[in-house]
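**Q** sharing a model prediction with you, sequence too.
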Amino acid sequence: MTEVLTFGIEEEFLVVDERGRPSHAADAVLDSADDTDGDLQHELTRAQAESATEVCRTRTEAVEQLQSMRAALARAAARRGLRILPCATPPVAARERPAITPKPRYRLMAAHFGATARTTLTCGCHIHVGVPDPETGTRVIGHVRPWLPALLTVTANSAIAGGLDTGYCSWRHRQWSQWPSAGPPPRFASHAEYEGIVEAWLRAGAILDRGMIYWDVRLSENQPTVEFRVADVAATPEEAALLAVLCRGLVATVLGCGEPPNLSNEVLRGQLWRAAREGVTGCCPDPATGELRPALEVLTRLAEFCAPALDAAGDTAFVREGLARLARDGGGADRQRRRFAVREDAADVVDEFAVPG
């Protein structure tokens, strides 16, 4: 399959003060941001801001929109003495727990889920890839599940949290797993099984609405897409685009495939733990064998698996260059650690990663 599919990217950011402590002023930043392509949105806490691209057909479109929205947020933040931080957990500890955004849905979530909602401050990168229908999308989910650990490593960007080295490259993924609907999805026999699980969650109160289906890859509730939710917010727009074109290439490659592989969810959960721990410069389970391999080797195999789709979209050289850059410079987590190691001051990480305003 070499069809060039449409895609979109959502990014969540921290809104922090000059020192890097989470702020409660995201509402004011969002409300005063300049007009830009894409959409700027509120999130669960008032220390977060979200951006969403329009439907994209090329990586160039996506990168330009991501750059524009990051810049618009950064300018609005700078006018208030604040900063926009593309880190998936706060490097500097908050003075107090983040305030919940004053919207009825978010207030209900905070009341229902307690500390899970009030203390889990994380930022992800969500990739939407167009699919024809829910049944096809459910089958695609089954085929992409074994690649989720490798995809997690691409933008792993939350090694430093609360002033400490967590020992993980994606501490966000571990933190996010506290939500009852988070983690890897099972291998669904059909779309009806997918819907049956969602309905059971709603009856149990494990989710309050369908927007709270937090699987690492799911069917979007608002667009005809498969939505990859496994990844940390990327340190740069280019790394977000690298993740996106890999996801698009993977979906295009498996669209015409038959039965998905029979991978146990408990095995996959353990594989994701390993990927979250080691990131892109460590080891990652091989999707075919489960054996540990260098993550960059597994990602190279993913690019080879998706080669016709990447070629059709004109993304082959971009992916090759992106993986070479990660091999040379490390991922976001590696760069966080290098900066933190100089003085063991998490504010230095903020200085390194904050979007210029």
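**A** That came in fine, so what should we check first?

**Q** only C-alpha atoms for contact and neighbour calcs from this point on.
**A** Will do.

**Q** max-length helix in this protein?
**A** As far as residue count goes, and with DSSP state H defining each element, the longest helix of the chain is helix 59-78.

**Q** in it, what counts as buried?
**A** Burial within helix 59-78, assessed by neighbour count using 16 or more other CA atoms under 10 Å, is assigned to 59, 62-63, 65-66, 68-78.

**Q** now do stretch 320-331
**A** Going by neighbour count (16+ other CA under 10 Å), the buried part of stretch 320-331 is 322-323, 326, 330-331.

**Q** against that first model, consider the following:
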Amino acid sequence: MNPDVLTFGIEEEFFVVDRHGHLSQAGDDVVDAAEAAADDHGALQHELTRSQAEAATDVCRTHGEALRQLRDLRGGLAAAARRRGCRLLPAGAPLLSEVDPPSITPNPRYERMAEHFGATARTSLTCGCHVHVAIPGKEQGIRVLGWVRPWLPALLTLTANSAIADGYDTGYSSWRYQQWSRWPSAGPPPRFASLDEYESIVDGWLRAGSILDRGMIYWDVRLSEKQPTLEFRIADVAATPEEAVLLGVLARGLVATALADDAPPPELSNEVLRAQLWRASREGATGCCPHPRTGDLEPAKAVLDELVELTAPALEAAGDLEFAREGTARLAAEGGGADRQRRVFAERRRGEDVVDLLTGSD
């Protein structure tokens, strides 16, 4: 492995559901039990509600390493859930209609968020996938952030996995993205002229009370507050570990390509980018996606193929090129998580069937 290849890590959020597919309150217990039985790789964490669980890889250098860890982490959580009569659900939004929202995890920060943001915190039930890619420093991170912004719609199509929600077809491939956008600090970041401009916006949010702390900077891509990384927060939790790692290697490829490019970040207004992301959330991996350079709609397959070729030198240096080409070809041929959800749902119009698909149940 080339020592200059950027490291990366992946975080995944999941729902914990009962045997029927409805949200369970056992998320905290599942995390604690899985953590007690886990090996030394990765980390398991509690989430905002008691119906969720989170897993995070260690710092990874290869896609094989990330894939092994995600499989192990998912497997550990799923086993702990089964022991409690529950299932681990990798979906961007709850599949079945719920009478009441789940309880907030008993954590002072989460309880403060729930009190301050009310229904936004209690009903924005979503599970995402976050990719951290190492950067040399925050100043370079600001330039890279501007460089990758036009590719956010393409990245959103990769793991779109929330077509079915509340028992019906939402008409979106990523309904999670629409729900998540209700947070005041969510959505695409602007093209920042400097780190000072980034910090001035965050300061304004804090002064206005639209965020309670810097952990609530929810832009689709942001400077991480805890690690020297650029954090991509655009994606649904992937239906499979392979699709999550595909997102990870393409995000890493974009960052590496941007760091090697001296050109200034492209001009793209936030108004236009927000509209492009709306379209990408609607269409998913087998629909159309706005082209990052022209803004015109093209098949998502063509845009993803161009992303792979643009980042090919970085992907090849990291040993990811064949994995990325195979992954995007498989998405084009078989569809992504949202497409698989719709195919199963169309047979009997039952969200329970989609739960069975995603949890691997018969």
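**A** Nice, thanks for sending it over. None of these values were measured; they are calculated from a predicted model.

**Q** on that earlier part again, what does whichever helix or strand comes after the longest helix of the first structure correspond to over in the second structure?
**A** Scanning forward in sequence from helix 59-78 of the first structure, with DSSP states H and E defining helices and strands, the next element found is strand 82-85. Taking TM-score structural alignment as the measure, the second structure aligns residues 86-89 with strand 82-85 of the first structure.

**Q** superposed on the first structure, what's the mean shift for that stretch?
**A** Between stretch 86-89 of the second structure and its aligned stretch in the first structure, the superposed structures give an average distance of 0.2 Å (mean CA distance after the TM-score superposition for the first structure).

**Q** hang on, the earlier thing: what's in contact with the longest helix of the first structure?
**A** Taking CA atoms under 8 Å, 6 or more residues apart in numbering as the criterion, the residues outside helix 59-78 of the first structure that touch it are 8-9, 15, 29-30, 32-40, 51, 53, 56, 83-84, 237-238, 241, 245, 315, 355-357.

**Q** compared with the second structure, how much does that helix deviate?
**A** Helix 59-78 of the first structure versus its aligned partner: 0.4 Å mean (mean CA distance after the TM-score superposition for the first structure).

**Q** and the strands in the first structure?
**A** For the first structure, the strands identified by DSSP state E occupy 7-17, 39-42, 48-52, 82-85, 124-130, 160-161, 164-165, 217-219, 225-232, 283-285, 292-294, in order along the chain.

**Q** Glu227 of the first structure corresponds to which position in the second structure?
**A** In the second structure, the residue paired with Glu227 of the first structure is Glu231, using TM-score structural alignment.

**Q** just to check, its match is in contact with Glu225?
**A** No. With contacts defined as CA atoms under 8 Å, Glu231 of the second structure does not count as touching Glu225, sitting 9.2 Å away.

**Q** more neighbours, those two?
**A** Set side by side, Glu231 of the second structure and Glu225 show unequal neighbour counts under other CA atoms under 10 Å, the larger going to Glu231 at 25 against 13.

**Q** ok, and the closest non-adjacent residue to that one?
**A** Among residues not flanking Glu231 of the second structure along the chain, His132 sits closest, at 4.5 Å (CA to CA, 6 or more residues apart in numbering).

**Q** and the residue opposite that neighbour in the first structure once aligned, how close does it get to Arg338 of the first structure?
**A** Residue mapping for His132 of the second structure onto the first structure gives His128, with TM-score structural alignment as the criterion. Plainly put, His128 of the first structure is 32 Å away from Arg338 of the first structure if you go by CA to CA, to the nearest Å.
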